[in-house]
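Trainee: The following comprises the amino acid sequence and a computationally predicted model.
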Amino acid sequence: MGSTRRSFTDEYKANAVSLVLDDGHTIAETARNIDVHEMTLGKWVKKERDAREGQREPDAPLTETERVELDRLREENKEVKAENAHLQMQVSFAKKVATWFAKEQQ
């Protein structure tokens, strides 16, 4: 007993991908709603994302999602730099203390 493979029109795929990329629905949610396997829809979405990235100019304005990610990364970078500066101060202090103890031992 063999299974039949379903086929989808390009228009159907484009509408499904649009629900994810343009309307903000998740792949899992959309796949359940249209009765398509998550992996199948995920492949369609990846293919369209790659195609959109290829068409986009390097100097094009950021999308809302990219802007949010950029802001999150900038904030994370600022926190990491502050932590790094604090750790460098601790290392510098530890070196001074070690030098002072070494001089006292002589």
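Mentor: Now that the structure is in, tell me what you want to look at. Just so you know, these numbers come straight off a predicted model, no measurement behind them. Residues are numbered from 1 along each chain as shown.

Trainee: contacts and neighbour counts: CA atoms only from here.
Mentor: Noted.

Trainee: which of the residues in the helix or strand containing Arg49 are buried?
Mentor: Per DSSP states H and E, Arg49 falls inside helix 38-55. Judged by neighbour count (16 or more other CA atoms under 10 Å), helix 38-55 contains these buried residues: 41-42, 45, 48.

Trainee: now these as JSON lines including distance to Lys96?
Mentor: Shown next, in JSON lines, are the buried residues of helix 38-55 (distance: CA to CA, whole Å):
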{"residue": "Leu41", "distance to Lys96": "60"}
{"residue": "Gly42", "distance to Lys96": "56"}
{"residue": "Val45", "distance to Lys96": "57"}
{"residue": "Glu48", "distance to Lys96": "57"}
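
Trainee: try it against this one:
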Amino acid sequence: MAKKRKTYSREFKVETVKLITEQSESVSQVALDMGIHENTLYKWIRELSAKPEAAFPGKGHMISEAEELRQLKKENERLKMERDILKKAMAIFSQDQK
């Protein structure tokens, strides 16, 4: 049976990173106390230091640039499909007229 992945709230992640950065706790000690892998804590520290406001957007909440890119890719696929349908329709109608 598959293990269910633990999820943590944004507030929990921010407070955990503050323990390490502001209160000078060691990463290994915090990881042991919280039951979180050290690499996960290092990742949280990198995310929070790179983009404090956009860090930990949550499940299904992408940052605005990523969301816009996703929407544009989706629209591009739809337009390509419509173009291909029109090309096929033109080919069919042009054969009938000959």
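Mentor: Right, received. Where do you want to start? Predicted model, so just to flag it, every value in this text is computed and none were measured.

Trainee: what's the TM-score for these two chains?
Mentor: For these two chains in superposition, a TM-score of 0.49 is obtained (TM-score structural alignment, normalised by the length of the second structure); 52 aligned residues with a CA RMSD of 1.2 Å.

Trainee: can you count the residues close to Arg46 of the second structure?
Mentor: 14 (other CA atoms under 10 Å).

Trainee: in the helix or strand harbouring it, what counts as buried?
Mentor: Using DSSP H and E, Arg46 of the second structure maps to helix 38-50. When burial is assessed from 16+ other CA under 10 Å, helix 38-50 of the second structure yields the following buried residues: 41, 44-45, 48.

Trainee: And the residue most central in space within the first structure, how far from Glu75 of the first structure?
Mentor: Centroid-nearest residue in the first structure, with CA atoms, centre = their mean: Glu69, separated by 7.1 Å. Distance, Glu69 of the first structure to Glu75 of the first structure, using CA to CA, to the nearest Å: 10 Å.

Trainee: Repeat that for Ala94 of the first structure.
Mentor: 29 Å.

Trainee: and if you look at Ala14 of the first structure?
Mentor: Following CA to CA, the distance that separates Ala14 of the first structure from Glu75 of the first structure is 35 Å.

Trainee: and if you look at Gln55 of the first structure?
Mentor: Counting by CA to CA - Gln55 of the first structure and Glu75 of the first structure are separated by 29 Å.

Trainee: go on, Val17 of the first structure?
Mentor: Taken as CA to CA, the span from Val17 of the first structure to Glu75 of the first structure is 31 Å.

Trainee: who's more crowded, these two?
Mentor: Applying other CA under 10 Å to Val17 of the first structure and Glu75 shows that Val17 carries more neighbours, namely 25 against 12.

Trainee: Which helix or strand contains that one?
Mentor: Per DSSP H and E: Val17 of the first structure is located in helix 10-21.

Trainee: tell me which residues of that helix are tucked away?
Mentor: In helix 10-21 of the first structure, counting by 16+ other CA under 10 Å, buried: 16-17, 19-21.
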